[in-house]
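> predicted model, plus sequence, below.
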Amino acid sequence: MKKLLILAVSSSLLLASCVSKKEYANLEAQYKNTKDLLNTATVKLNSCLTDRAAAEARATSLQERLADMKQTNQDLIQSSKDLTMLTSKGATNLEKSLESLKEKDLKISRLQDALTKKDSVTLALVTSFKREVGINDPDIEINVEKSVVFISIADKLLFKSGSYNVTTRAREVLAKVAKVVNGKPDFECMVEGHTDNVPYNKGGVLEDNWDLSVKRSTSIIRVLQDLGVNPSQLIAAGRADYVPLVANDSPENRSKNRRTRIVVLPKIDQFYDMIEKEMKNLSEGN
């Protein structure tokens, strides 16, 4: 551009020496016009270059944004696939959990039914004992604890002091007990002997209160067996003086602790057989 300007000036000087003033003035005017056009073109060129650089920067930024959007779109697509998979698995797991809860509820319901049935039988048994044995006798106590029937009979009704021979009156009471037990062949009858804390010192084959409590239990069991009770239903047990009702601190309290307790309960193996049967029915979908 500078070379062109120098050439124009040289030409003007050369022509100035060769041309008239009028021609010189025309040439000078053309030079000025050309110079203005050149300046204008230069300004426009610089503006175009600036706009081009800005456009290229915008294009680069847009390309980067487009690449980010494409990556974000891919991530969203993958997340959607993962979410769909998780949702499907979650639905499956939820369905399995609900089925498991239904099965547990059914098991609990059937077990409750079984326990209710057992409680109903126990209640009927208590009613039978109270009717047959006679609850009005102060020396005989019948109650239920945790679905088990307990018949507690004072020793003064069963034995003489320090003896394990059953009295005549005791046979009358035990005959009523035997009648009810005989009507419940699916039940067991455990006879527990209890003493006070006075040491046994009468000699013979018995050494202490343990022996006395067990011997009294077996004596009652033999009477029940003589009255027709199935021996397989009978269990002998002795507790000596280790499970007192009250403190052994007076003759009256020691009398209360000397007792025989007859525990009537469903056969445990039959009860568990009933539970196993319910579990089997559940597993087979019945």
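Thanks, I have the structure now.

> for the rest of this, base every contact and every neighbour count on C-alpha atoms.
Fine.

> can you pull the buried residues of stretch 276-286?
Within stretch 276-286, the residues scored as buried using 16 or more other Cα atoms under 10 Å are 278-279.

> run the chain-centre distance for that stretch.
In terms of Cα atoms, centre = their mean, to the nearest Å, the centre of stretch 276-286 is set 22 Å apart from its chain centre.

> stretch 170-178 too?
Worked out by Cα atoms, centre = their mean, stretch 170-178 lies 49 Å from the chain centre.

> buried stuff in it?
Neighbour-count burial for stretch 170-178 [16+ other Cα under 10 Å]: 170-171, 173-178.

> what's the closest of these to F150?
Comparing those against F150 with Cα to Cα picks out V177 as the nearest, at 11.6 Å.

> for the residue lying closest to I142 once chain neighbours are set aside, which three-state class applies?
Of all residues beyond its chain neighbours, the one nearest I142 is I151 (4.6 Å), with distances taken as Cα to Cα, 6 or more residues apart in numbering. Here I151 is recorded as strand under DSSP: H, G, I helix; E, B strand; the rest coil.

> take this one as well and set it beside the first:
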Amino acid sequence: MPSIRLLVLAPTTLFALGCVPQSQYDSLLMANNTLEENQAVVETERDEALARIDDAEARVSEAEARYASLQNEFGGISDQLGSSRDSLQAMRERLIKLEAGPLPADMAADLAQLAASFSDLLTFEKESGTVRFNSDFTFSSGSDVLKGATTEAISALADIMNAASAAGFECEVIGHTDNVKVSNPATRAKHKNNTYLAVHRAISVRTALVGAGVSPARIKVAGYGEYRPVVANTNKGAAQNRRVEIVFTSSTMLAELPATNEAAAPATEITTPIEVEEYEAPK
């Protein structure tokens, strides 16, 4: 700071020559000290500002590098998502086209023989791969407890399901009723409406199949109550609508679904009636 030093020397020299009063000298000296202090503050602030700029530039460089990395990573993920989307779409199209049946010849023949042996109890529809139990012979009115003869038929059905010809198949047990409302208080205490009764009957059939040795992982249950009749109901309902259907489908498609990272939940055996939501028929 040569200019400031010159300013300091000048009043000193003048004072030494006796040309400047002491008060003026003191004033000049104080001003000089103030300028030096201000300059020091300015230089400190400048250095701090430069440091902040350097830090900001470093962060910008890091952000640019990260952005470039993310772009590359996103490109790879985008390609993977596109491939997965194509695979899932192909799987969806195959699943949509999947229909129940036809069953292997040996399995279909065994089921046809089963239907012939218990002709008053069940029928077999080869085209759809469906075994249909007549509920009037399978259960007592308003009950989900299997009758004695039904247990024998279900045991024979379990043997067919456990045979080699049926190894690649699973089934869905579906309960149906007619449109006669559940009115008996004792029945309503256990089955609030026809949907409950249908589901509980399906569960009873599933439980019997599992008890006869069929893997529970191969059996699903459902109940539609009165809402999927096969014939028009009269004021007393219709016997054809009171039924439990067992629909066989290939499990091959399910095995081909893409695996996930989540551990599969263990199958839960259903042995007691469950709560189901009320369902209102369309007006």
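On my side now, so go ahead. Quick caveat, the model's predicted, so the values are computed rather than measured.

> and the TM-score between these chains?
Superposed pair, TM-score by TM-score structural alignment, normalised by the length of structure 2: 0.50. Supporting alignment: 155 aligned residues with a Cα RMSD of 2.5 Å.

> okay, helices next: where are they in the stretch 101-250 of structure 1?
With helices called from DSSP state H, counting those that start in this stretch, the stretch 101-250 of structure 1 shows them at 155-158, 168-182, 209-226.

> in CSV: those helices, plus distance to M85 of structure 1.
Output for the helices of the stretch 101-250 of structure 1, formatted as CSV (distance: least, Cα to Cα, whole Å):
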stretch, distance to M85 of structure 1
helix 155-158, 75
helix 168-182, 64
helix 209-226, 70
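
> out of these, which is closest to I268 of structure 1?
Evaluated with Cα to Cα, these place helix 168-182 nearest to I268 of structure 1, the distance being 16.1 Å.

> okay, now T122 of structure 1: neighbour count?
Counted with other Cα atoms under 10 Å, residues neighbouring T122 of structure 1 total 19.

> now it: how far from D68 of structure 1?
77 Å (Cα to Cα, to the nearest Å).

> could you do T50 of structure 1 as well?
27 Å.

> K280 of structure 1 now?
Counting by Cα to Cα, the gap from K280 of structure 1 to D68 of structure 1 is 61 Å.

> packing partners for the helix or strand hosting Q74 of structure 1?
Element membership of Q74 of structure 1 [criterion: DSSP states H and E] is helix 21-129. Judged by 3 or more Cα pairs under 8 Å, 6 or more residues apart in numbering; DSSP states H and E, the packing partners of helix 21-129 of structure 1 are helix 2-18, strand 140-145, strand 148-154, helix 168-182, helix 268-283.

> that one relative to helix 168-182, how many degrees between them?
On the basis of axes from the mean of the first three to the mean of the last three Cα atoms, to 10 degrees, helix 21-129 of structure 1 is oriented at 130 degrees to helix 168-182.

> before we move on, back to that, so the residue nearest to I142 of structure 1 sits against V126, correct?
No: I151 of structure 1 lies out of contact with V126 (Cα atoms under 8 Å); the separation is 9.5 Å.

> now for the two: what residues contact both?
142-143 (Cα atoms under 8 Å, 6 or more residues apart in numbering).

> ok, and what's touching stretch 46-59 of structure 1?
Outside stretch 46-59 of structure 1, no residue touches it (Cα under 8 Å, 6+ apart).

> run the chain-centre distance for that stretch.
The answer for stretch 46-59 of structure 1 is 70 Å, by Cα atoms, centre = their mean.

> which element is T195 of structure 2 on?
helix 194-211.

> show me what that helix is packed up against.
Counting contacts by 3+ Cα pairs under 8 Å, 6+ apart, helix 194-211 of structure 2 packs against helix 148-161, strand 169-176, strand 219-225, strand 243-250.

> out of those, which is closest to S84 of structure 2?
strand 243-250 (23.6 Å).

> would you list every one of the strands in the stretch 1-150 of structure 2?
Applying DSSP state E, counting those that start in this stretch to the stretch 1-150 of structure 2 gives strands spanning 122-125, 130-134.

> any idea which of those strands gets closest to F74 of structure 2?
strand 130-134 (48.3 Å).

> wait, doesn't L224 of structure 1 sit right on A175?
Yes: assessed by Cα under 8 Å, L224 of structure 1 is found in contact with A175 at 7.3 Å.

> and T50 of structure 1, how far from R58 of structure 1?
12 Å.

> which one is A116 of structure 2 nearest to, not counting chain neighbours?
Nearest to A116 of structure 2 is T123, by Cα to Cα, 6+ apart, at 7.9 Å.

> show me what contacts the one you found?
Counted by Cα under 8 Å, 6+ apart, T123 of structure 2 has contacts 112, 115-116, 131-133.

> highest neighbour count among these?
Top of the contacts of T123 of structure 2 by neighbour number is F133, holding 28 neighbours under the definition other Cα under 10 Å.

> look up how far S23 of structure 2 lies from that one.
For F133 of structure 2 relative to S23 of structure 2 (Cα to Cα), the value is 122 Å.

> cool, L197 of structure 2 as well?
The gap separating L197 of structure 2 from S23 of structure 2 is 112 Å, by Cα to Cα.

> over to S87 of structure 2?
94 Å.
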